[in-house]
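[1] Next comes the sequence, and after it the predicted model I'd like to discuss.
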Amino acid sequence: MKVVFIINEKAGNGAAKRKWKNLRKSLQIPYKLEYTEYPGHATEIAKRYATIATKFSDKHLLIAIGGDGTVHEVVQGVITTGEVYIGAISAGSGNDFGRGYETFTEASEIVRFTQQHSNAKVMDIGVLQKNDETLYYINNAGIGFDAYISKISNESKLKRYFNFFRLGKLTYVFFLLKALNRFKTFSIKVIHNGEEQVYDNVWLVVASNQPYFGGGMKISPSSNPSDHNIELTIIYNISRLKLLLLFSTVFFGKHTGIKAVQQYSGEAFEVDIHGEVIGHTDGEFAGITEKNQRIHFGVMHHAWHLARKTS
């Protein structure tokens, strides 16, 4: 099995670079090394190795060292490629992938997987479609407040300072407070199983393939990335102060019984967004909706293979 490390040295303000430096000291197997240089580069790298693996029926293990964005890009490049396994070493600011999926922490775990790769698990991937555009997400995709927070966080120099002082988990909370008075709510219509429901004063719509977002918030406690379903969470009709209090309960997954929270579970949802609202996939900017634009949230079964620790 060929082993390739795909490293985003900027992730976690250098955390990825430090983790690789420590890992390679005890890595006793052949490997190739690739460094990302710009947004989307990890996807290009992964596609290149996926093509080789498919052409020559040659098993590859691609290990992303970086944050959620790095893993997101790597998985994009290998969708439906059976010869490729994806592993990860969490080294970002939020690291929600590492909470919802099993990841590597030591060189010995990687070596064991190359010897006994039967422990890989087939995973679903979330699908977001709007107009003629199709986007994918391994963690979650959102329209509204969470996407707005992700955008201002990714554009701010303060995020680097949080990472420098190893306070990456507080990044989302800090920018949540900053965004609270700026964001304008919107209305939506959800179509599911032939039934329609309108929601006003909506803060966010999140489609989840695993439980976590925002650096450890358990937004969708029942989500499972291999059960062929996604969960749709809507937070609506709630004041700014109460929203802030609600978010304090999300870390523990205790928000689902609150009146302002509506959750659905299923294979697909259509959502009409009645305004120009920002969107994201796995925390990456996914454009701004047009007024009354219909968004399709769905799930693709058996989309990629997760490399897991082997006992």
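    That came through fine. Residues are numbered from 1 along each chain as shown.

[2] use CA for all of it now, contacts and neighbours both
    Noted.

[3] what kind of secondary structure is Val173 in?
    Following DSSP: H, G, I helix; E, B strand; the rest coil, the label given to Val173 is helix.

[4] Give me the neighbour count for it.
    Using other CA atoms under 10 Å as the criterion, Val173 is surrounded by 18 other residues.

[5] Could you measure from it over to Leu244?
    Note on Val173: its distance to Leu244, by CA to CA, to the nearest Å, is 10 Å.

[6] Same check on Ser265?
    Ser265 is 25 Å from Leu244, by CA to CA.

[7] for Lys32, same thing?
    46 Å.

[8] Same question for His41.
    For His41, the distance to Leu244 - CA to CA - is 36 Å.

[9] So these two - more neighbours on which side?
    His41 (19 against 15).

[10] Now for the more buried one: which residues touch it?
    By CA atoms under 8 Å, 6 or more residues apart in numbering, the contact set of His41 is Glu73.

[11] Ok, His192 next?
    Per CA under 8 Å, 6+ apart, neighbours of His192: 268-270.

[12] give me that answer again for 6 Å
    Contacts for His192 (CA atoms under 6 Å, 6 or more residues apart in numbering) come out as Phe269.

[13] where's it relative to Thr103, distance?
    34 Å.

[14] does Arg160 belong to a helix or a strand, and which?
    In this structure, Arg160 sits in helix 158-164 according to DSSP states H and E.

[15] For that helix, report the contacting residues that lie outside it.
    Against helix 158-164 from outside (CA under 6 Å, 6+ apart): 12-13, 168.

[16] Comparison target below:
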Amino acid sequence: MQRKEKLLFVVNPISGYGKKDQIGALIDKYLDHHKYEYQLFKTNFPGHARELAQKAVSDETDMVIAVGGDGTINEIVNVLAKTQVKLGIIPLGSGNGLGRHVGIPLNPKKAINSINKGKCLPIDTCLVNGVTFVNMAGVGFEAYISKVFNESNERGLLTYLKCVIQHFNNYRTESYEFMVEGKLIKQRYLTIAFANSQQYGNNAYVAPRASIKDGYLDVVFVQTFPFYYWPVLIFKTLTKKLHTSRYIKTHRTKHFHLKAEHPVPMHVDGDFHSSLADFQVEIQPKSLNLIVGKEVI
């Protein structure tokens, strides 16, 4: 008789929209019990998902499933990267950037079915100052907004846009310096994004040409732009045309060193991390085994 794979579902009960009370019943009903046996735990505090993933690795669990958003995924990825333990996703966060990129349905029943199919793809992860991320990291305005958004009592794209509009005019841009093709560049930017996949979430594509399996990181530089340009920028973001904007530059690399004149906020997979002035970013090719829902670029 074939051995059943051991699964651990890690549920973040406060991520995204609504309650997660029904997820256990859905897993019990729709998971393929001929292939899998499972445990389910809910997180109780920041960092709890990481602790649960560490225990899963030591217990020789075959797959850890993040039931939540990109922040929950990030905690788990920081443990699973460079191990043989697979990552599954039931995307129940606010943006669900990674889940959307790899075709995991937002409907929990259909997401569970993706786990049943078990299509596994080795993907890249990235490091910023030694911290692993799998979707997006960044510095400057977007990181500042991630902090404001995470402190808000409301979730969703409209709340995020509201935070952006409220703080845009008051944010002070920073001067950065870095090397591109042997040339030292020093310039002020509103935001610099480190993109492993294509989108923040909610189909907002900041790096539409990025790939999570090409062994490269896409660095996206956003210059300051006038307030009236926001509708154009949002349209380009939602239609995968952001790279065509005159305010956007993109650099593809395996390693990137960035210095800011003063400490600036940094986010990692959508969660504010810290304020620093020096950033070392690098790719970790094919370092995570991810359950996907479609062919992925």
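    That came in fine, so what should we check first? Fair warning: this is a prediction, and the values are worked out from it, not measured in the lab.

[17] re earlier: list only buried entries from the contacts of helix 158-164 of structure 1.
    Burial by neighbour count, 16 or more other CA atoms under 10 Å: within those this picks out 12-13, 168.

[18] What sits closest to the corresponding residue of structure 1 for Asn116 of structure 2 if chain neighbours are left out?
    Structural alignment (TM-score structural alignment) places Asn116 of structure 2 against Val111 in structure 1. Once flanking residues are discounted, Val111 of structure 1 sits nearest to Ile29: 7.1 Å by CA to CA, 6 or more residues apart in numbering.

[19] Just give me the match in structure 1 for Tyr160 of structure 2.
    Match for Tyr160 of structure 2 (TM-score structural alignment): Tyr172.

[20] how far away is its match from Val75 of structure 1?
    Taking CA to CA, one finds Tyr172 of structure 1 at 24 Å from Val75 of structure 1.

[21] what do you get for Phe251 of structure 1?
    Distance from Phe251 of structure 1 to Val75 of structure 1, by CA to CA: 26 Å.

[22] More neighbours: the two, which one.
    Between Phe251 of structure 1 and Val75, counted using other CA under 10 Å, Val75 has the larger neighbour count: 28 against 17.

[23] Quick check: which element contains the nearest residue to Pro108 of structure 2 once chain neighbours are set aside?
    Of all residues not flanking Pro108 of structure 2 in the chain, Ile90 sits nearest, at 6.1 Å (CA to CA, 6+ apart). Assigned by DSSP H and E, Ile90 of structure 2 falls within strand 86-91.

[24] Over to Phe113 of structure 1?
    Going by DSSP H and E, Phe113 of structure 1 is in helix 107-115.

[25] Let me see the ranges of the strands in the stretch 201-311 of structure 1.
    230-236, 261-266, 268-274, 278-281, 284-288, 291-306 (DSSP state E, counting those that start in this stretch).

[26] So what touches the first one?
    The set of residues external to strand 230-236 of structure 1 that reach it, using CA under 6 Å, 6+ apart, is 201-209, 260-266.

[27] can you rerun that using 7 Å?
    Applying CA atoms under 7 Å, 6 or more residues apart in numbering, the contact partners of strand 230-236 of structure 1 are 199-209, 220, 223, 260-267, 299.

[28] now the shortest one
    By CA under 7 Å, 6+ apart, the residues outside strand 278-281 of structure 1 that reach it are 136-137, 140-144, 147-148, 285-289.

[29] residues touching Gly68 of structure 2, list them.
    Contacts of Gly68 of structure 2 (CA under 7 Å, 6+ apart): 11-12, 15, 90-93.

[30] And for the corresponding residue of structure 1 for it, nearest residue in space, chain neighbours not counted?
    Taking TM-score structural alignment, Gly68 of structure 2 has Gly66 as its aligned residue in structure 1. Spatial nearest neighbour of Gly66 of structure 1, chain neighbours left out: Ala91 (4.5 Å); criterion: CA to CA, 6+ apart.

[31] how close does that neighbour get to His41 of structure 1?
    Counting by CA to CA - Ala91 of structure 1 and His41 of structure 1 are separated by 17 Å.

[32] Any buried residues in the helix holding Phe113 of structure 1, and which?
    Those buried within helix 107-115 of structure 1 under the rule 16+ other CA under 10 Å are 107, 110-111, 113-114.

[33] cool, and stretch 213-233 of structure 2?
    Applying 16+ other CA under 10 Å to stretch 213-233 of structure 2 flags 213, 215-223, 233 as buried.

[34] now do stretch 239-257 of structure 2
    240-243, 248, 250, 252-253, 256.

[35] Same check on stretch 45-62 of structure 2?
    For stretch 45-62 of structure 2, by 16+ other CA under 10 Å, it's 48-50, 52-54, 56-57, 61-62.

[36] and of those residues, the nearest to His262 of structure 2?
    Arg50 (30.8 Å; CA to CA).

[37] corresponding residue for the closest one in structure 1?
    Aligned partner of Arg50 of structure 2 by TM-score structural alignment: Thr43.

[38] Can you report how many residues neighbour the aligned partner of Pro225 of structure 1 in structure 2?
    The alignment partner of Pro225 of structure 1 in structure 2, by TM-score structural alignment, is Ile212. Using other CA under 10 Å, Ile212 of structure 2 has 26 neighbouring residues.
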